[in-house]
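> build me a model:
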Amino acid sequence: MAEFNLTFSDPSTFILTGIPGLETAHIWISIPMCVFYVITLLGNFTVLFVICKEQTLHKPMYLLLCMLALTDIGISSSVIPKALCIFWFNMKDISVDGCLTQMFFFHVVSLMDSAVLVSMAFDRYVAICNPLRYTTILTNARIVKLGLLCLMRAVVFIVPLPLLLKRLPFCANRIIPSTYCDHMAVAKMSCGDITVNKIYGLMMAFIVMGFDLSLIALSYSLIIKAVLRISSKKAHQKALNTCTAHICVILMSYPVGLFSTLTHRFGQDIAPYVHIILANLHFLIPSMMNPIIYGVKTKELREKVGKYIFRTCLSIVTAFTLS
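As a prediction, this is how the structure comes out:
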């Protein structure tokens, strides 16, 4: 006990408790979490590998899909490995600088993920509403520049968060009831006034998310308007099918993230473990499902992935037979 008290009073260290109220179930919770994380890495790295290897997939749509895969890997990898260390090895301590770095990284990648989804909505708008100009409007070079712009936007919005936390004095109690260093969870450890932190965090969440969702809604309203002008029902279905995967990804990403943000700030009557479980699901489920959805719904990508899986299985069988 004396060792833990010393750790808690260490001015350079925070303690992440895991999921408060479910400490006895940490091992059992870690099993599906680990499985989901492995599937996330396998799925997204497979998408990246296949798109990089296949010249026919070096198109704007698939470059955006690569960006989405990278953000999915970044989001899950910024949180899940530390959570598994807490569950498996009881490694609960994290330095203040490490905590702020983790917070900065996953917030930047989360905003980047949202910006990529907006870019993909614009890609679908151009493909359906201006198909003849698609190759001139969306070139690979412009997609790369768009990706850099998304990254710059995320960094500009998130840089103030660790700076706002750095100015705060922290209390002797440095126990964070979570699996990761969220901005508000760290701010609540302070003995100082965190009003600015609350306002900026809430404004950033609603302004950025509201702006991105508005652009996505505008894109799809224009897409629906263009589709309704088409007389052929078959053409209707074909046009909408190109958007199905993106719509599914949006429905998984935004509602859970928005609900998690609201419950963390206003859900005082909700059990703490609900906040943490929702947040971890927000990091894991979309990241795991995105490559599966695009793999199933995108014919060209599905065929290329199937080809590489067949080759890999054939190589393994051949090597096993020869041995």
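> use CA for all of it now, contacts and neighbours both
Noted.
> ok, now how distant is residue 10 from residue 266?
The gap separating residue 10 from residue 266 is 30 Å, by C-alpha to C-alpha, to the nearest Å.
> now show me the structure for the sequence below, then we'll compare the two:
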Amino acid sequence: MQETPFCLRVGYFLPYSMSDSNITYFTNPSTFILMGIPGLEWAHVWLSIPFCVMYAIAILGNFTILFVVKRELNLRAPMYYFLCMLAVSNLVLSTSLLPKMLIIFWFNSREINFSACLTQMYFIHSFSAMESGILMAMAFDRYVAICHPLRHSTILTNPVVAKIGLAVVLRGGMLGLPCAFLARRWPYCKTNIIPDTYCTHIAVVKLACTDTRISSYYGLFVLFCVIGLDMFFVALSYMQILRAIFSLPTKDARLKTLVTCSSHLFSILAFYIPAVFSSLMYRSGQNVALHFRVLVGNLNLLVPPMLNPIIYGVRTKQIQDRLLRLFIHKDI
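Model prediction:
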């Protein structure tokens, strides 16, 4: 048995091994076979119902956020620019995953072209990294707004916001490229079956019949750059924010200031808690049922795009007011 080290899957790793005996090598297989949720094939149609509901909420909610921010001139501020970026990232991420999943669940059409598989892998990994970067940028915006309120407009000018957004997008796009590049260059064994609903870097490279240690090293690098650094800077920002909040003179002032951060805090928890949980689960993968790991992996990518527009719609008064005005005008 050749033990192959770890590989990347949106910030977490999974050890795997593959036999070297009786291997037929080929490069760039024409198709892969996505199994869906192994062991729960009988429930695919039923599982598609909650996934469809989550996808519909994500699409409707994130498009609503984009529409409201575009129409409301009062929302032309750094926080809402970053919120629009988050909405776009959520739309791309959920759309990269759901349509093929539903085709598998409804029509049992499990084949995916090799190039389409690598494209899906690239979009999922890249936009997951972008979402993490956007949350970090939003944490910096909250830090400046609370700790340096008089300098907020001079620190976070439109050019600065544009540069931060461009850096987040470029980082995510560049970090995702080697995943697809490495997966394309490996020779593969005769099996092309992926026990998942979508193409992950782990699942694809697991089928390679060569030493893939470079994927392990690159995975550690991406884990540090995305989850590690982003969580560190988010935590650092909120340590300073909490310090500033608890130094305010009155309880009402502290509560009011804390409420302004609540939406972003909920988004951070909705993104990082499932990601960390999935990481721990995949690290101890031998003790967790395969269908449970696949389900959690899918929810890890679907829950944040569904929750973010709900969180910001409920917790942001300006967005609520704009939506109410739209409905009132329609009723009149």
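> picking that back up, which of residue 10 and residue 266 of the first structure has more residues huddled nearby?
A count of neighbours by other C-alpha atoms under 10 Å puts residue 10 above the other of residue 10 of the first structure and residue 266, at 15 against 9.
> Provide the aligned range in the second structure for stretch 157-175 of the first structure.
Matched against the second structure by TM-score structural alignment, stretch 157-175 of the first structure falls on residues 175-193.
> next: stretch 291-311 of the first structure.
Mapping stretch 291-311 of the first structure onto the second structure (TM-score structural alignment) gives residues 309-329.
> residue 276 of the second structure pairs with which position in the first structure?
Using TM-score structural alignment, residue 276 of the second structure sits opposite residue 258 in the first structure.
> which strands and helices sit next to the strand or helix carrying its match?
Element membership of residue 258 of the first structure [criterion: DSSP states H and E] is helix 233-266. The helices and strands touching helix 233-266 of the first structure, judged by 3 or more C-alpha pairs under 8 Å, 6 or more residues apart in numbering; DSSP states H and E, are helix 96-129, helix 195-228, helix 272-297.
> do me a favour and get the end-to-end distance for the match of stretch 157-175 of the first structure?
OK, stretch 175-193 of the second structure end separation, C-alpha to C-alpha: 26 Å.
> what's the offset of it from the middle of its chain?
Here the centre of stretch 175-193 of the second structure is set off from its chain's centre by 21 Å, with C-alpha atoms, centre = their mean, to the nearest Å.
> contacting residues around it?
Applying C-alpha atoms under 8 Å, 6 or more residues apart in numbering, the contact partners of stretch 175-193 of the second structure are 23-29, 31-35, 118-119, 121-123, 125-126, 129, 201, 204-205, 207-210, 215, 222.
> one more time with 6 Å
Applying C-alpha atoms under 6 Å, 6 or more residues apart in numbering, the external contacts of stretch 175-193 of the second structure come out as 23-27, 32-33, 118, 122, 125-126, 205, 207-209.
> and the buried ones among the residues you listed, selectable in ChimeraX?
The ChimeraX command for the buried members of the contacts of stretch 175-193 of the second structure (criterion: 16 or more other C-alpha atoms under 10 Å) is given here:
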select :32,33,118,122,125,126,205,207,208,209
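> how much does the helix holding residue 258 of the first structure stray from the second structure?
Once fitted to the second structure, helix 233-266 of the first structure is off its aligned match by 1.4 Å on average (mean C-alpha distance after the TM-score superposition for the first structure).
> tell me the buried residues in that helix?
Under 16+ other C-alpha under 10 Å, the buried positions of helix 233-266 of the first structure are 236, 239-240, 243, 245-247, 249-250, 252-254, 256-257, 260-261, 263-264.
> residue 298 of the second structure versus the alignment partner in the second structure of residue 273 of the first structure, what's the distance?
Under the alignment (TM-score structural alignment), residue 273 of the first structure maps onto residue 291 of the second structure. Counting by C-alpha to C-alpha, the gap from residue 291 of the second structure to residue 298 of the second structure is 11 Å.
> counting neighbours, go ahead and name the busier of those two.
For residue 291 of the second structure versus residue 298, neighbours defined as other C-alpha under 10 Å are more numerous around residue 298 (20 against 17).
> for residue 244 of the second structure, see how far away that one is.
As for residue 298 of the second structure, its distance to residue 244 of the second structure is 38 Å (criterion: C-alpha to C-alpha).
> tell me which stretches of the stretch 1-150 of the second structure form helices.
44-71, 78-107, 114-147 (DSSP state H, counting those that start in this stretch).
> matching residues in the second structure for stretch 45-55 of the first structure?
Residue span in the second structure matched to stretch 45-55 of the first structure, by TM-score structural alignment: 63-73.
> how close does the residue nearest the centre of the second structure get to residue 283 of the second structure?
Central residue check for the second structure by C-alpha atoms, centre = their mean: the C-alpha nearest the mean position is that of residue 128, 3.2 Å away. According to C-alpha to C-alpha, residue 128 of the second structure and residue 283 of the second structure sit 19 Å apart.
> how about residue 238 of the second structure?
Taken as C-alpha to C-alpha, the span from residue 238 of the second structure to residue 283 of the second structure is 28 Å.
> on that earlier part again, how about the match of stretch 45-55 of the first structure: buried residues?
Neighbour-count burial for stretch 63-73 of the second structure [16+ other C-alpha under 10 Å]: 63-66, 68-69.
> go on, stretch 117-135 of the second structure?
For stretch 117-135 of the second structure, by 16+ other C-alpha under 10 Å, it's 117-118, 120-135.
> what's the average distance of stretch 202-209 of the first structure to the second structure?
Looks like 2.5 Å for stretch 202-209 of the first structure (mean C-alpha distance after the TM-score superposition for the first structure).
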